[in-house]
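Asks: 3D model of this:
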Amino acid sequence: MSKKKETKYIFVTGGVLSSLGKGIASASIATLLKKAGLKVSILKADPYINVDPGTMSPFEHGEVFVTDDGAETDLDLGHYERFLDENLSQNNNFTTGKVYSSVIEKERKGEYLGKTIQVIPHIVNEIVERIKKAGEGNDVLIVEIGGTVGDIEGLPFLEAIRAMRVELGRFDTINVHLTLVPYIKAAGELKTKPTQHSVGELRRIGISPDMIICRSEMPLNRELKDKIASSCGVEKRCVIESPDSRSIYKIPLLFLQQDVLTPISEMLNLGELKVDMSEWDSLVKRVIAPTNSVKIAFVGKYLDLKESYKSLTEALIHAGANLDTRVEIKWCDSERIHEDNVEEHLKNIDGILVAGGFGSRGVEGKMEAIKYARINNIPYLGICLGMQLAMIEFAKNILKIEDANSAEFNVDTKNPIIYLIDEFIDNSGKKQIRTRKSPLGGTMRLGGYNCNIKKDSLLSKAYGGAKTVRERHRHRYEANPKYREQFEQKGLIVSGESDGLIEAIELKNHPFFIGVQFHPEFTSRLTNPNPIIVSFIDAALKNIR
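Replies: Model prediction:
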């Protein structure tokens, strides 16, 4: 019987304040290790008590990233997939809410044999078990602990990684701590004291970092790095800079320049690691200094918090890099667009994108933008709600169905161009469609599904002639097939389907007008951009010419 592979663990914590880029640092280290030939995965452990981000407002949490297996996860998982170019799963993200729910469920079933349930050992053991499960089959698992050292809700997670360090010992675990080294303009100095305090907080918990990554807006000189190393008890070569950069995709290259892998390899006994980042470097250069440029109108309603569209804005960067093009986004608030000023908002635009979303706010403005793209032959890509609104706009203005609407906006509409997925399941009997009942009521269609593509369509051309592709979903409403014949008679054809569900539509005699029910941005990566988004940007480039 062969010996089970032992997984090495890299625990990444953060100090001083949040949003320093733990996710990018974790993904960057993972990318370098993968390029060195290791099997690597990443786990995000979030201390908040929500079970998952699925019911959280975009203004509260930013984007909800959906994995292929239908898990609603933290947006950092999007970064992980985009850097690693691999599909992750529900095992790669868990929260305090999930941990406590699981422990309480086990207690109710009597699995703890009547013992008093406590944070130590029961909650901590549950966390450890989840970390080990995510690490199975990998050479290295990188575990990012959400939040900041000192947060009360994060203590069980820190205790769990402390316990794992004791259990597994040397050569199997290392701790990487990311901190802020602020520049005080009045003094003209970078200050290390916040880093020292942050490391001191870790030490009080029983964790001593093996490596410190310093987030700063200015370069750190050798003297400053040596000071951090001395005061925080790490080797000088283990103080790594993570400076502000013009692209997040440059961070792995900056880490590599600082030889980050040598101490990691020695501490984890990984042997000599050789990395070829030439393709990555070439793409990053085209992100930072491309030859061409294109202007895209991004019509949405969460523009105060652009993190709500993180995967999509990154997907535009991926497409641009692969076309050697800078994608300049013009953010257009759909609530401010109406019939009288739509041209003012969209003049000198090369392409129009209407993204997904929930609720009726800003819908009229989005449909005015869609109408403008349709009439003026401007390349258009509608995603999720963007596809549904394209169908409603067409029904109103071309099919002359004046009261055409979505059941999401008017539950009593007599012409529901878009209706609830529950109705589809009830009417068709297709119970095999994977959905999840929300605690708030209503069914969500989540995760990856195969889409069958119509031959010789724009969609088929975009996907290189593929007959079937797999893309991800997160929505409650579907296009009503009742109106399909009317649409196709007037030139709006269905070019993608899945078990009777309408997955994609496109307009005949238009250079590029496509709507997709799925979210192509969830499967886009720097080294493997999503084909439909690449085709959209390419069409926008041709629109310039």
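Asks: use CA for all of it now, contacts and neighbours both
Replies: Will do.
Asks: Go through the helix or strand hosting Ser102 and flag the buried ones.
Replies: Counting by DSSP states H and E, the element that carries Ser102 is helix 96-108. Buried residues in helix 96-108, counted by 16 or more other Cα atoms under 10 Å: Thr96, Lys98, Val99, Tyr100, Val103, Glu107.
Asks: Taking helix 96-108 as reference, get the angle to the following helix or strand past that helix.
Replies: Next along the chain after helix 96-108, taking DSSP H and E as the criterion, comes helix 124-135. Per axes from the mean of the first three to the mean of the last three Cα atoms, to 10 degrees, the angle that helix 124-135 makes with helix 96-108 is 110 degrees.
Asks: From the rest of the structure, what touches helix 124-135?
Replies: Helix 124-135 has contacts (Cα atoms under 8 Å, 6 or more residues apart in numbering) with 7, 9, 41, 43, 91-92, 99, 103, 141, 143, 156-157, 159-161, 164.
Asks: quick one: it to chain centroid distance?
Replies: Centroid separation between helix 124-135 and its chain, computed with Cα atoms, centre = their mean, to the nearest Å, is 23 Å.
Asks: Over to stretch 387-394?
Replies: With Cα atoms, centre = their mean, you get 26 Å for stretch 387-394.
Asks: dump the residue contacts of the residue located most distally from the centre of the chain.
Replies: For the chain, the residue at maximal distance from the C-alpha centroid (Cα atoms, centre = their mean) is Gly114, at 41.2 Å. Taking Cα under 8 Å, 6+ apart, we find Gly114 in contact with Glu107.
Asks: coming back round to it: looking at the contacts of helix 124-135, which are in strands?
Replies: In strands, defined here by DSSP state E, the members of these are Tyr9, Ser41, Leu43, Leu141, Val143.
Asks: So the third one is in contact with Glu144, correct?
Replies: Yes: with the criterion set as Cα atoms under 8 Å, Leu43 and Glu144 qualify as a contacting pair; they are 6.1 Å apart.
Asks: Those two: which has the busier surroundings?
Replies: Taking neighbours as other Cα atoms under 10 Å, Leu43 and Glu144 compare with Leu43 leading, 27 against 24.
Asks: Distance-wise, check the more buried one relative to Leu17.
Replies: 21 Å (Cα to Cα, to the nearest Å).
Asks: what does Asn528 give?
Replies: Relative to Leu17, Asn528 is positioned 33 Å away (Cα to Cα).
Asks: and what of Val534?
Replies: For Val534, the distance to Leu17 (Cα to Cα) stands at 36 Å.
Asks: ok, the two, which is more surrounded?
Replies: Relative neighbour count places Val534 above the other of Val534 and Leu17, with 23 against 15, counting by other Cα under 10 Å.
Asks: Please name the nearest non-neighbouring residue to that one.
Replies: Leaving aside its sequence neighbours, Val534 sits nearest to Ala319 (Cα to Cα, 6 or more residues apart in numbering; 4.7 Å).
Asks: Let's see this one next, to set against the first:
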Amino acid sequence: MATKFVFVTGGVVSSIGKGIVAASLGRLLKSRQYSVSILKLDPYINVDPGTMSPFQHGEVFVTEDGAETDLDLGHYERFTDTSMSRLNSVTTGSIYQAVLNRERRGDYDGGTVQVIPHITNEIKDRVLRVAKNTNPDVVITEIGGTVGDIESLPFLEAIRQFRKDVGRQNVLYMHVTLVPWISSAGEMKTKPTQHSVKELRSIGIQPDILVCRSDRPLPPGLKEKMSGFCDVPVECVITSQDASSIYEVPLNLEKEGLAHQALELLQLEQRPPDLTQWATLVDRLYSPKRQVEIAIVGKYVRLNDAYLSVMEALRHAAIALDSELNIRWVNAEDIQDQGAAHHLDGAHGIIVPGGFGIRGIDGKIAAIEYARTKQIPYLGLCLGMQCMVIEWARHIAALADAHSAEFAPEATNPVINLLPEQQDVVDLGGTMRLGLYPCRLAPNTLAFKLYQEEVIYERHRHRYEFNNAYRSLFIETGYVVSGTSPDGRLVEIVEWPNHPFFIATQFHPEFQSRPSAPHPLFKGFIQAALALTPMSPTKDNSISEQATVSEPVGMVLN
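Replies: Just a heads-up that it's a prediction; the model follows:
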């Protein structure tokens, strides 16, 4: 079967949820035994988001092959349970970089290099490359930004040409737009959608499906109005109403008949979906038996998306343990100013996630000391492990001036330092230890107990490492190196056994957590945190009745 292609565009406003819609469609197709790959076309000129501030773009998601990508790839992986690669993340910067490299090599035989055809051909090649390398039944491509953005025009022109290149029956255009409720008028307005579709059609793309984002159901009359004005069949006008959880969205879109219409338009077999496991997951999410409060101590906390995968990994673990997750966001700099107890008292668990730069480091170290001395479960991730090592060195090993060479290059005791191969690296982007690496676990440790594996594979994104000159002292003071690289050279996991749960990793386990398969470190962490919480009355907010998937495929519910 030839690969089919779905292109997801957005209109009216950004952050409308195109990534969740694309990921949800992927989930619905997988539930019908179709293989899926999803890629993101981002119009910014950065080669990748690796050097961008989390305040600008949220977290950087890392793939198994070491690509630094947009956070939407995390949604794609979590919803479809399929690992993505560097092929699934494309930016304007990477497109122009590739074309200019060819021009410098003389690959264009002295011809003039232009947006059309050279840039658009490169964009099309990137989409086809995903199909060629992974051979999925369906490739879903999300175009970042909104229709009308100047920087998006080459991408839109490329996907316009794409239908002609691969055949009309092999391409579907899906447009995600906003249908706002105007409270002063007391009604929903379709004009933003009409204008967005008009803009898309002026480029030469007629949407096949409209996904309408709203905070309430669309009345049938409104669907018919948009169908008439936008030239889209009424059954292809799909409501995507705000949901309490993103994990409810695939079930809502299934009820609206999104997958049924997509398969119809792509001329694919209508197979029955199996969303039982997903519906059970959502039921458990809405009917917790206990509550757990986790403090995330970071320096990007005013933008929660900076720690998106950490949040989702915690949520997966909480769902598996029938618990409602409450996150307490704590700015590490506030701990420096006001003390750890002021911000962390009453938390059932503490996490220090990854990050870069010295700002807030002393607050993170204080939070770790508080977790250690108060016997509160602690999980450190990447920088959270390095801060745990610094806290050990200062307060257990009596190395008062201990620090990381990243923050204090002249420190007398650099317990965290650069590897020799990183000493002369100048460029910041794509030069760290990135992607999937093996880690050997020591027996009779917390890490081994949680993983139940001798060798594990986890994703990395860092440049500095545990300084092995201090490893013997670390072990002599009662701490344990419970995970190393297979050759024993690199320290990957550290823990302190005289504590209910005190462990930290140099890698980022949050990238491999899945809704139906929570990561063992996060599950163990939440389990330890629950041991500190009293039982709360059972709540039954189950949505099993409204989340059922037993309706006929393609049935449209209003």
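Asks: Can you calculate the TM-score here?
Replies: Comparison of the two superposed chains (TM-score structural alignment, normalised by the length of the first structure) gives a TM-score of 0.95, and 530 aligned residues with a Cα RMSD of 1.5 Å.
Asks: Tell me the spacing between the most centrally placed residue in the second structure and Lys198 of the second structure.
Replies: Nearest residue to the geometric centre of the second structure (Cα atoms, centre = their mean): Gly74, 2.7 Å. Gly74 of the second structure sits at a distance of 32 Å from Lys198 of the second structure (criterion: Cα to Cα).
Asks: now swap in Arg213 of the second structure and tell me
Replies: For Arg213 of the second structure, the distance to Lys198 of the second structure - Cα to Cα - is 18 Å.
Asks: And these two? Which one has more around it.
Replies: Arg213 (22 against 17).
Asks: quick one: what's aligned to the more buried one in the first structure?
Replies: Under the alignment (TM-score structural alignment), Arg213 of the second structure pairs with Arg215 of the first structure.
Asks: OK, contacts around its match?
Replies: Contacts for Arg215 of the first structure were tallied using Cα under 8 Å, 6+ apart; they are Leu20, Gly21, Leu178, Thr179, Leu180, Val181, Glu241, Ser242, Pro243, Asp244.
Asks: Aligned to the second one, what sits in the second structure?
Replies: I take that to be Gly21 of the first structure. Matched to the second structure by TM-score structural alignment, Gly21 of the first structure sits across from Gly17.
Asks: what does the fifth one give?
Replies: Correspondence of Leu180 of the first structure to the second structure, assessed by TM-score structural alignment: Leu178.
Asks: repeat for Ser102 of the first structure
Replies: In the second structure, the residue paired with Ser102 of the first structure according to TM-score structural alignment is Ala98.
Asks: Could you report the separation of the nearest residue to Glu153 of the first structure once chain neighbours are set aside from Lys306 of the first structure?
Replies: In space, and not counting its chain neighbours, Glu153 of the first structure is closest to Pro47: 5.7 Å by Cα to Cα, 6+ apart. In this view, Pro47 of the first structure and Lys306 of the first structure are 23 Å apart by Cα to Cα.
Asks: neighbour-wise, which of those two wins?
Replies: Pro47 (23 against 17).
Asks: got the contact list for the aligned residue in the second structure for that one?
Replies: Using TM-score structural alignment, the equivalent of Pro47 of the first structure in the second structure is Pro43. Going by Cα under 8 Å, 6+ apart, Pro43 of the second structure touches Thr91, Thr92, Ile143, Gly144, Gly145, Glu151, Ser152, Phe155.
Asks: Apply 10 Å and report the result again.
Replies: By Cα atoms under 10 Å, 6 or more residues apart in numbering, the contact list for Pro43 of the second structure reads 90-93, 95, 143-146, 149-155.
Asks: residue range for stretch 501-519 of the first structure in the second structure?
Replies: Under the alignment (TM-score structural alignment), stretch 501-519 of the first structure falls on residues 490-508 in the second structure.
Asks: Pull up the distance across the matching stretch, start to finish.
Replies: Stretch 490-508 of the second structure: ends 15 Å apart by Cα to Cα.
Asks: With stretch 34-49 of the second structure instead?
Replies: Stretch 34-49 of the second structure stretches 30 Å from its first residue to its last (Cα to Cα).
Asks: quick one: buried residues of it?
Replies: For stretch 34-49 of the second structure, a neighbour-count test (16+ other Cα under 10 Å) marks 34-44, 47-49 as buried.
Asks: Dump those into TSV; add distance to Pro509 of the second structure as well.
Replies: Below are those laid out as TSV (distance: Cα to Cα, whole Å):
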residue	distance to Pro509 of the second structure
Tyr34	28
Ser35	25
Val36	24
Ser37	22
Ile38	22
Leu39	22
Lys40	23
Leu41	26
Asp42	25
Pro43	29
Tyr44	28
Val47	25
Asp48	21
Pro49	20
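Asks: Closest one to Gln56 of the second structure out of these, please.
Replies: Distances from Gln56 of the second structure to the buried residues of stretch 34-49 of the second structure, taken as Cα to Cα, are shortest for Pro49 (9.3 Å).
Asks: hang on, the residue nearest to Val534 of the first structure is in a helix, isn't it?
Replies: Yes: the assignment for Ala319 of the first structure by DSSP: H, G, I helix; E, B strand; the rest coil puts it in a helix.
Asks: Looks like it contacts Asp538 (just checking).
Replies: Yes: counting by Cα atoms under 10 Å, Ala319 of the first structure does reach Asp538; the two are 8.6 Å apart.
Asks: Touching both of the two, which residues are there?
Replies: Listed as contacting both Ala319 of the first structure and Asp538 by Cα under 10 Å, 6+ apart are Thr325, Ile532.
Asks: Can you give me every residue that contacts the equivalent of Asp322 of the second structure over in the first structure?
Replies: Mapped onto the first structure by TM-score structural alignment, Asp322 of the second structure lines up with Asp324. Counting by Cα under 10 Å, 6+ apart, Asp324 of the first structure touches Leu283, Lys285, Arg286, Val287, Ile288, Ala289, Pro290, Thr291, Asn292, Ser293, His318.
Asks: ok, now Val8 of the second structure?
Replies: Val8 of the second structure sits next to 18-19, 21-22, 40, 140-144, 172-176, 207, 209-211 when contact means Cα under 10 Å, 6+ apart.
Asks: In strands, which of these fall?
Replies: The strands, defined by DSSP E, take in 40, 140-143, 172-176, 209-211 from the contacts of Val8 of the second structure.
Asks: all helices of the stretch 201-350 of the first structure, in order?
Replies: Secondary structure of the stretch 201-350 of the first structure (DSSP state H, counting those that start in this stretch): helices at 222-232, 251-257, 261-268, 278-288, 310-322, 342-346.
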